[in-house]
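Novice: coordinates only, no sequence provided:
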């Protein structure tokens, strides 16, 4: 199959991918389907059936008041919305309007199978999908983490007779009414769902480590220093972890509400899962109907495996969003750009570097390129 030539392939149409596409548009790139002769081109590929990124999959109780101020895409404010409205109802509509406003021509649903090099140095990177193949001068990977929920391995997990689910599959607290729910995890989602579920069920919160609650005066210099720590990790090729793991947990309306009702009680991580509950380090047993794993996500980058960029430590070496060992590849929404604000900035930075590359050494006109 012949590959379609394009200057930039953007993989993913969530916060990071749309930000990158916006900045490509601002710098004069056109979607491949509407480009004039001589114009630089891009294409955005998205695996979802409709716009909205991960927001369309979030649980119903995540309201606009909760996410206000951290989700805005560049150049297009979020229209006023009822703070009580579910974010999964409001934000996908906003994303769809954004794609139309800036004529981003997102192609979906398209599943990217692999990104690989070719035998010809000037042929760029080959992006193979379930529908087409592209020869790209640069690739911006913006696939996020939502499709890769992390399930830790624990003894006896397959023996549990109750229900196990990840935050990825959570819908609402109502389905746990009257039950005992063990909530695993030390992040923001764990605390939010602890507060929510504890209104209708008995909750038992466990974490591997004692949560580090950040001081109230966590200022901008401290925040910048924390993000710099994550940047250094990805620069070295270490797994990025999360910004929260560096900054510590901040008290939120959920944590304060749970604390006020006496349910914000952390227990050490259990040592094993049994048929009807979990075994604690002191040998005691906690009966459970449900185990909810709020254990985070991992970067959805399996399609990059043919590039062989993973270090022995398990990460990809990235500096200023560019893969150190494959400079034609950018990863945004990865490491320090995992936050929505960080993704916007990383999208702009990636495009600036791509433009500089093209201006310095314009890619020659390419022949039809076949997959290798």
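Specialist: Right, received. Where do you want to start? Since this is a predicted model, take the numbers as computed values, not measurements.
Novice: contacts, neighbours, all on C-alpha from now
Specialist: Will do.
Novice: next, the contact list for the closest residue to residue 173 other than its chain neighbours, please.
Specialist: Sequence neighbours aside, residue 197 is the residue nearest to residue 173 in space, at 4.9 Å (criterion: Cα to Cα, 6 or more residues apart in numbering). Listed by Cα atoms under 8 Å, 6 or more residues apart in numbering, the contact set of residue 197 reads 173-174, 176, 203.
Novice: with residue 270 instead?
Specialist: Taking Cα under 8 Å, 6+ apart, we find residue 270 in contact with 206, 278-281.
Novice: one more time with 7 Å
Specialist: By Cα atoms under 7 Å, 6 or more residues apart in numbering, the contact set of residue 270 is 278-281.
Novice: so it: helix, strand or coil?
Specialist: coil (DSSP: H, G, I helix; E, B strand; the rest coil).
Novice: with neighbour count, distance to residue 250 and secondary structure as extra columns, can I get the contacts of residue 197 in JSON lines?
Specialist: Shown next, in JSON lines, are the contacts of residue 197 (neighbours: other Cα atoms under 10 Å; distance: Cα to Cα, whole Å; DSSP: H, G, I helix; E, B strand; the rest coil):
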{"residue": "173", "neighbour count": "19", "distance to residue 250": "23", "secondary structure": "helix"}
{"residue": "174", "neighbour count": "12", "distance to residue 250": "27", "secondary structure": "helix"}
{"residue": "176", "neighbour count": "16", "distance to residue 250": "27", "secondary structure": "helix"}
{"residue": "203", "neighbour count": "23", "distance to residue 250": "21", "secondary structure": "strand"}
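Novice: dropping in the other structure now:
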């Protein structure tokens, strides 16, 4: 039986970064990716999303990020990732959908249908895109119009002539309203009052926001998005929607969904053709359940007060793209941290195996 020193699950930004650093450290590994082509979650984004629209794609280690221009993000970023894989000869195997990871006599067995890999350590880089969060509201199964989540968003042209209800208080909801309000009728609902930033988002402010996410992860709580603590800001491409009142007319959540609209708490009714759920994502980590990594608080506790990537419950496991590293910039740093964590874990294994 061949035993790998490490195995990376996921070939998005975090997974490629981890593989680069593992290679640099001389650690034998493979990268299992569920997609048939390079690009991570970026290849599944809508066609209308350009590189100018995205919040930023950080450069991969020892490389330069694609330009912020009018290229389609779902073309430019996958091409960037593919070129990076080739340039650094990263050991990516695809398509492989990992079903479960379990302990087997001190080693980690990674199972994918009929295939299996055995490894001493693991870097989980599965992100969130494959695990969209869709809240349940009474009557939603009776709605006769369209219900779409962010993962299903087909681009703004699809919604022309339709009355669109955007649900969610994060950056995606703001971006959707910015694209849709100038071309069709929109409504916006959120569970909480949106928090807008009025100051510049400085590096210091970003570090402070990430620190709040780190505190949750360090306590073993489920991670929240960084934007939940940074607040919302409008970009130049959303200013037309702002002038049209798309953000000023926000309403609290409806109480139920009916076949052709939603019912508000005061009993009034609103007709809508489409409900666009910009309600975020959850970490895609169900395959790790056999390892029992979750704390009593419901999340996976990471080392170094939440700034590291090592699972406290099992130091053989590194998590990147989780909590504070769930961004392209954070994912790069996390990849390096994970490789170092793997190196430490392997040193411990070899030390314990050495004769006294």
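Specialist: Happy to help now that I have it. Just so we're clear, the structure is a prediction, and the values are computed from it rather than from any experiment.
Novice: aligned partner of the residue nearest to residue 173 of the first structure in the second structure?
Specialist: In the second structure, residue 197 of the first structure lines up with residue 180, judged by TM-score structural alignment.
Novice: all helices for the stretch 1-150 of the second structure, in order.
Specialist: Using DSSP state H, counting those that start in this stretch, the helices of the stretch 1-150 of the second structure run over 13-24, 73-87.
Novice: and residue 333 of the second structure, how far is that from residue 116 of the second structure?
Specialist: Distance of residue 333 of the second structure to residue 116 of the second structure, given as Cα to Cα, to the nearest Å: 29 Å.
Novice: out of these two, which sits in the busier spot?
Specialist: Neighbours around residue 333 of the second structure and residue 116, counted as other Cα atoms under 10 Å, are more numerous at residue 333. The numbers are 20 against 13.
Novice: what number of residues lie near residue 283 of the second structure?
Specialist: Residue 283 of the second structure, neighbours per other Cα under 10 Å, totals 21.
Novice: so what corresponds to it in the first structure?
Specialist: Under the alignment defined by TM-score structural alignment, residue 283 of the second structure corresponds to residue 299 in the first structure.
Novice: check residue 117 of the second structure too.
Specialist: Counting by TM-score structural alignment, residue 117 of the second structure corresponds to residue 134 in the first structure.
Novice: who's in contact with its match?
Specialist: Counting by Cα under 7 Å, 6+ apart, residue 134 of the first structure has contacts 3-6, 126-128.
Novice: how much space is there between it and residue 124 of the first structure?
Specialist: 10 Å.
Novice: equivalent analysis for residue 81 of the first structure, please.
Specialist: The spacing between residue 81 of the first structure and residue 124 of the first structure, counted by Cα to Cα, is 43 Å.
Novice: more crowded one of the two?
Specialist: Neighbour count, other Cα under 10 Å: between residue 81 of the first structure and residue 124, residue 124 has more, with 25 against 14.
Novice: for the nearest residue to the more buried one once chain neighbours are set aside, the count of nearby residues, please.
Specialist: Nearest non-adjacent residue to residue 124 of the first structure, counting by Cα to Cα, 6+ apart: residue 137, 4.5 Å away. By the criterion of other Cα under 10 Å, residue 137 of the first structure has 24 neighbours.
Novice: so residue 137 of the first structure touches residue 9, yeah?
Specialist: No: Residue 137 of the first structure is beyond contact range of residue 9, at 8.1 Å (criterion: Cα atoms under 7 Å).
Novice: quick one: contacts of stretch 52-69 of the second structure?
Specialist: Residues outside stretch 52-69 of the second structure that contact it (Cα under 7 Å, 6+ apart): 17, 51, 70, 76, 80, 328-329, 332.
Novice: run the last query once more with 8 Å
Specialist: Stretch 52-69 of the second structure is contacted from outside by 13, 16-17, 20, 50-51, 70-71, 73, 76-77, 80, 237, 328-329, 332, using Cα under 8 Å, 6+ apart.
Novice: cool, stretch 52-63 of the first structure as well?
Specialist: Contacts for stretch 52-63 of the first structure (Cα under 8 Å, 6+ apart): 12-15, 83-89, 91-96, 146, 168, 170-172.
Novice: again, only this time at 6 Å
Specialist: Residues outside stretch 52-63 of the first structure that contact it (Cα atoms under 6 Å, 6 or more residues apart in numbering): 14, 84-88, 92, 95, 171.
Novice: matching residues in the second structure for stretch 153-170 of the first structure?
Specialist: Against the second structure, stretch 153-170 of the first structure falls on residues 136-153 (TM-score structural alignment).
Novice: which pair in the contacts of stretch 52-69 of the second structure spans the largest distance?
Specialist: Largest separation among these by Cα to Cα: 20 and 237, giving 35.1 Å.
Novice: those two: which has the busier surroundings?
Specialist: Legend: neighbour count by other Cα under 10 Å for residue 20 of the second structure and residue 237, higher for residue 20 (23 against 13).
Novice: what do we get in the first structure for the more buried one?
Specialist: Under TM-score structural alignment, residue 20 of the second structure pairs with residue 22 in the first structure.
Novice: so where do the strands sit in the stretch 201-350 of the first structure?
Specialist: Along the stretch 201-350 of the first structure, counting by DSSP state E, counting those that start in this stretch, strands occupy 202-207, 266-268, 272-274, 277-279, 285-287, 290-293, 318-319, 322-323, 329-331.
Novice: most tightly packed of the ones you listed?
Specialist: Comparing the strands of the stretch 201-350 of the first structure on average neighbours per residue, with mean count of other Cα atoms under 10 Å, the densest one is strand 329-331 at a mean of 27.
Novice: can you tell me what part of the first structure stretch 333-344 of the second structure aligns to?
Specialist: Residue span in the first structure matched to stretch 333-344 of the second structure, by TM-score structural alignment: 345-356.
Novice: for the second structure, what's the longest helix?
Specialist: helix 328-353 (DSSP state H).
Novice: can you pull the buried residues of that one?
Specialist: Across helix 328-353 of the second structure, burial judged by 16 or more other Cα atoms under 10 Å covers 328-343, 345-346.
Novice: ok, now stretch 74-84 of the second structure?
Specialist: Quick answer for stretch 74-84 of the second structure (16+ other Cα under 10 Å): 74-81, 84.
Novice: residue 56 of the first structure pairs with which position in the second structure?
Specialist: Using TM-score structural alignment, residue 56 of the first structure pairs with residue 43 in the second structure.
Novice: er, residue 187 of the first structure I mean
Specialist: Match for residue 187 of the first structure (TM-score structural alignment): residue 170.
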